[in-house]
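K.L.:
Quick one, what's the 3D model for this:
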Amino acid sequence: MIDRPITEEKAYAYITRKAAQTRQLLVFEHANEDVGVQVPKGTIEDGEAPHEAVVREVREESGLTDFDSVRPLSTDVWNHHEKPKAYRRHFFHLVADEPRDEWRHKVTGSGEDNGVVYSYFWIQPGTCSLARDMDDYIERILE
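P.N.:
This next block holds a predicted model:
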């Protein structure tokens, strides 16, 4: 049940690796804080379509810029656990041709994470819980 005002729209990226033998999901950990394993995501800007926002957020947060596909998966409304607000969340599946197994990236853009370093790595989907219910639609990339 949604009992809070929707204050922002967010775009979430489930990125899988094209050449992997088994399905692999790109995740990151914040280099300076223990906030859990996450996927790239961020706020949709005014006038921006969700599919445009997810590509921009992935570029800013991971440095990845080239994708074989960007496919919508689901849209929902999620109550924030610690704050009295809710987000409209748009989930996408992106496929990347990325050879690196892990890397660090300094976030760019104008958001609050600008300059923060994220440590990226690949996991098998479903092998660890993602922070803040980010894995709610993970089964859809396995189909």
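K.L.:
okay, CA-based contacts and neighbour counts for the rest of this
P.N.:
Will do.
K.L.:
Now do the spatially most central residue of the chain against residue 69, distance only.
P.N.:
Among the residues of the chain, the one closest to the centroid is residue 40, at 2.7 Å (Cα atoms, centre = their mean). Shown here: residue 40 relative to residue 69, a distance of 16 Å by Cα to Cα, to the nearest Å.
K.L.:
List the buried residues of stretch 73-88.
P.N.:
Residues 73, 75, 77, 78, 79, 85, 86, 87, 88 are the ones in stretch 73-88 that count as buried (16 or more other Cα atoms under 10 Å).
K.L.:
Let's see this one next, to set against the first:
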Amino acid sequence: MVTRLSAEAELLAFDHVPDDSGVQVPAGGVELGETPAEAASRECREETGRTGFGAPLYLGSVVWINAEHQKREMRHFFRLASPPGLPGTWDHRADEQLFRFRWVPLSNPKLDWNFDAFLPTGVIQ
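P.N.:
Model (predicted):
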């Protein structure tokens, strides 16, 4: 998750356009030879099209049941600080998908896929 402080703590979220796969945060899988922290940084760069994020701060891991694919997955969560000057909204195209980014209140981000449940308290310092 990417966070920033403005008037309040905010979380970077996106929508896939035009499909309706819900409000999400940059995320993805760990590639062969990569650590979870390296994967978090890479996925953030790839999905946002931006660079300059802070070093990943490990927040924790959970086992998640992927009902769609009927398997258990280990999910790792990291906080990356927003680089200075990141705009309030932008679009980025990657892997034939359009990501529409915006900042949402960390206190109530309204993420889909039940990802709100994984947001820890006190991630902004």
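K.L.:
Which residue ranges of structure 1 form strands?
P.N.:
6-17, 25-30, 41-43, 69-79, 86-96, 102-106, 117-123 (DSSP state E).
K.L.:
Can you add distance to residue 59 of structure 1 and give the ones you listed back as a markdown table?
P.N.:
Listed next are those as a markdown table, based on distance: least, Cα to Cα, whole Å:
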| stretch | distance to residue 59 of structure 1 |
| --- | --- |
| strand 6-17 | 11 |
| strand 25-30 | 13 |
| strand 41-43 | 10 |
| strand 69-79 | 13 |
| strand 86-96 | 12 |
| strand 102-106 | 10 |
| strand 117-123 | 13 |
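K.L.:
Any chance of CSV for the buried residues of stretch 73-88 of structure 1, columns distance to residue 26 of structure 1?
P.N.:
Shown next, in CSV, are the buried residues of stretch 73-88 of structure 1 (distance: Cα to Cα, whole Å):
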residue, distance to residue 26 of structure 1
73, 16
75, 20
77, 23
78, 22
79, 24
85, 27
86, 25
87, 22
88, 22
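K.L.:
Identify the residues contacting the counterpart of residue 50 of structure 2 in structure 1.
P.N.:
In structure 1, residue 50 of structure 2 lines up with residue 64, judged by TM-score structural alignment. Contacts for residue 64 of structure 1 (Cα atoms under 8 Å, 6 or more residues apart in numbering) come out as residue 58.
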